[in-house]
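just coords:
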């Protein structure tokens, strides 16, 4: 299948779930384009895809620079973000999905003040407490929220989670469900600089379960661009 056909299939699957579950809100598809060349990104773009996710800052900025003639293309930083790379995301990343620690907020504040730029972010939550993954533990979330409320150049637009990989995707359903409960609870509260607009969870292997449990943003690479060899 072509990239365009893959996108259509994913959107069709999402629409079917929305119909079955009676979901009336939009679900944003992030095409994870890490290691994919600009030609394939353009193929997806020409099929109507506008949001693309990158794991590495260098790759994101390279693609943004070469495709910045496309005014409506959006690049998302979805991988672990080192503090010393924050400066490269000024005016390049629409949304940073991996805000997870105080030092990152402090660096964003510094760069934002210098460049008069607002960083829009999602807080990455490591709900399963996997040692191999980044993300803040839920018991530390409140302290991070307080720091964000006192920020001037960091705005939070929701939450992100990377679920553990299970062959049986049903095993991850309880985590998605718990994440949705956390998201919904935060939506009931009044914050400064924080709104719960996006709940980003679900990838190629498990996005259907994530959507069923309330995700409104999915990050899909393999099911769009095919399997890739990482070096």
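Nice, I can see it. Bear in mind the structure is a predicted one, so any value in this text is a computation, not a measurement. Numbers count the residues shown, from 1 in each chain.

drop to CA atoms for contacts and neighbour counts, all remaining ones
OK.

which stretch of helix or strand covers the residue nearest the centre of the chain?
The structure's the chain has its C-alpha centroid closest to residue 97; by CA atoms, centre = their mean the separation is 4.3 Å. Taking DSSP states H and E as the definition, one finds residue 97 inside strand 95-99.

got another, please set it beside the one above:
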């Protein structure tokens, strides 16, 4: 087994352990392999292991990889999305994890219609921690924003996404993940067909165990899969 294979085996063990603690089924957890620091060859090695969901956060790095490997996986754009880059991901990426403003939703709508593409599955990014350095709408804005986004038939609201602060003790971020779960339930109580928000994209290499315990259905894992000191979402 190669190095990536060993890392993936350990990640699966941790996912299973977190699910046992939370009385959850490991099959509920999707893993996005964050390949922003990986070249085409290493990304292919991850796909070879059966990690079929690939996460990228820079369009200029992602598109060349997609052109080589696009038919081998499901592609997630997980970084901050600039409006002028939307045209590059429509028809290539199935998921966007960072929808955080109405102007971006409008541009997605325009580009999907222009390309006659399938609707884009989007996570609404919420800045639960309130950190100025992070993107995302505030929890107070979420309900109104979600209702606006739901008006676009070209956007499928897949769920909510957040990023927790980087801390030494991962337990400190548990309230962040718990709050995103509460916000998910709040939207679901609206009982609107286009706001089922079934998924929570939360948890990265340093805290995904706790995110799973608090309800994550997608975790975004980089360094814990590929090794090295660089942090991946």
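Right, received. Where do you want to start? Remember, predicted model here, so these are calculated numbers, not experimental data.

shouldn't the residue nearest to the centre of structure 1 be in contact with residue 75?
No - if you go by CA atoms under 8 Å, residue 97 of structure 1 and residue 75 don't touch, sitting 10.9 Å apart.

so the helix ranked longest in structure 2 corresponds to what in structure 1?
The residue-count maximum for a helix in structure 2 (DSSP state H) belongs to helix 3-22. Matched against structure 1 by TM-score structural alignment, helix 3-22 of structure 2 falls on residues 2-21.

buried ones in that stretch?
With burial defined by 16 or more other CA atoms under 10 Å, the residues of stretch 2-21 of structure 1 counted as buried are 3-4, 6-7, 10, 14, 17-18.

now stretch 75-92 of structure 2
Using 16+ other CA under 10 Å as the test for burial, stretch 75-92 of structure 2 gives 75-81, 86-87, 89-90, 92.

so how far is it off the chain centroid?
A distance of 13 Å separates the C-alpha centroid of stretch 75-92 of structure 2 from that of its chain, computed with CA atoms, centre = their mean, to the nearest Å.

try stretch 161-177 of structure 1
17 Å.

Now do the strands for structure 1: every range, in order, please.
28-32, 51-54, 74-77, 95-99, 119-124, 154-161, 194-201, 217-220 (DSSP state E).

what about the last one, how far off from structure 2?
In the superposition against structure 2, strand 217-220 of structure 1 averages 0.6 Å from its aligned positions (mean CA distance after the TM-score superposition for structure 1).

Which residues does that strand contact?
27-32, 53, 198-204, 207, 211 (CA atoms under 8 Å, 6 or more residues apart in numbering).

Roughly how far does residue 2 of structure 2 sit from residue 209 of structure 2?
24 Å (CA to CA, to the nearest Å).

Looking at those two, which is more packed in?
residue 209 (23 against 8; other CA atoms under 10 Å).

tell me the contacts of the residue nearest to residue 101 of structure 2 when sequence neighbours are not counted?
Once flanking residues are discounted, residue 101 of structure 2 sits nearest to residue 137: 7.3 Å by CA to CA, 6 or more residues apart in numbering. By CA under 8 Å, 6+ apart, the residues touching residue 137 of structure 2 are 100-101, 125-127.

Return the members of the residues you listed classed as buried.
If you count burial by 16+ other CA under 10 Å, the buried members of the contacts of residue 137 of structure 2 come out as 100, 125-127.

ok, of the residues you listed, which one's closest to residue 187 of structure 2?
residue 126 (12.9 Å; CA to CA).

Can you give me every residue that contacts that closest one?
100, 135-139, 142, 160-162, 180.

for the residues you listed, which one is nearest residue 70 of structure 2?
Closest approach between those and residue 70 of structure 2, by CA to CA: residue 161, at 23.7 Å.

Distance check, that closest one against residue 69 of structure 2.
Using CA to CA, residue 161 of structure 2 is found at 26 Å from residue 69 of structure 2.

Who has more neighbours out of these two?
Higher neighbour count among residue 161 of structure 2 and residue 69: residue 161, with 30 against 18, using other CA under 10 Å.

now the helices for structure 2?
Going by DSSP H, structure 2 shows helices at 3-22, 40-48, 59-69, 86-89, 102-115, 139-149, 174-188, 208-213, 223-226.

Can I get these in TSV including distance to residue 155 of structure 2?
Output for the helices of structure 2, formatted as TSV (distance: least, CA to CA, whole Å):
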stretch	distance to residue 155 of structure 2
helix 3-22	30
helix 40-48	27
helix 59-69	20
helix 86-89	13
helix 102-115	7
helix 139-149	7
helix 174-188	17
helix 208-213	26
helix 223-226	30
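
deepest of the ones you listed, which one?
Of all those, helix 208-213 carries the top mean neighbour count, a mean of 24, counting by mean count of other CA atoms under 10 Å.

Against which helices or strands is that one packed?
Packed against helix 208-213 of structure 2 by the contact rule (3 or more CA pairs under 8 Å, 6 or more residues apart in numbering; DSSP states H and E) you find helix 3-22, helix 174-188, strand 218-221.

again, 7 Å this time
helix 3-22 (3 or more CA pairs under 7 Å, 6 or more residues apart in numbering; DSSP states H and E).

Run through who's touching the helix it packs on.
For helix 3-22 of structure 2, contacts defined as CA atoms under 7 Å, 6 or more residues apart in numbering pick out 25-26, 46, 49, 209, 212-213, 224-226.

can we see that at 10 Å?
Helix 3-22 of structure 2 has contacts (CA atoms under 10 Å, 6 or more residues apart in numbering) with 1, 23-31, 33, 42, 45-46, 48-51, 205, 208-215, 219, 221, 223-227.

and which of the buried ones among the contacts of residue 137 of structure 2 is nearest to residue 195 of structure 2?
Closest to residue 195 of structure 2 out of those is residue 125 (14.5 Å), distances taken as CA to CA.

rewinding a little: may I see the contacts of residue 126 of structure 2 arranged in a markdown table, with distance to residue 172 of structure 2 as well?
Formatted as a markdown table, these follow (distance: CA to CA, whole Å):
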| residue | distance to residue 172 of structure 2 |
| --- | --- |
| 100 | 25 |
| 135 | 20 |
| 136 | 20 |
| 137 | 22 |
| 138 | 20 |
| 139 | 19 |
| 142 | 23 |
| 160 | 20 |
| 161 | 18 |
| 162 | 15 |
| 180 | 15 |
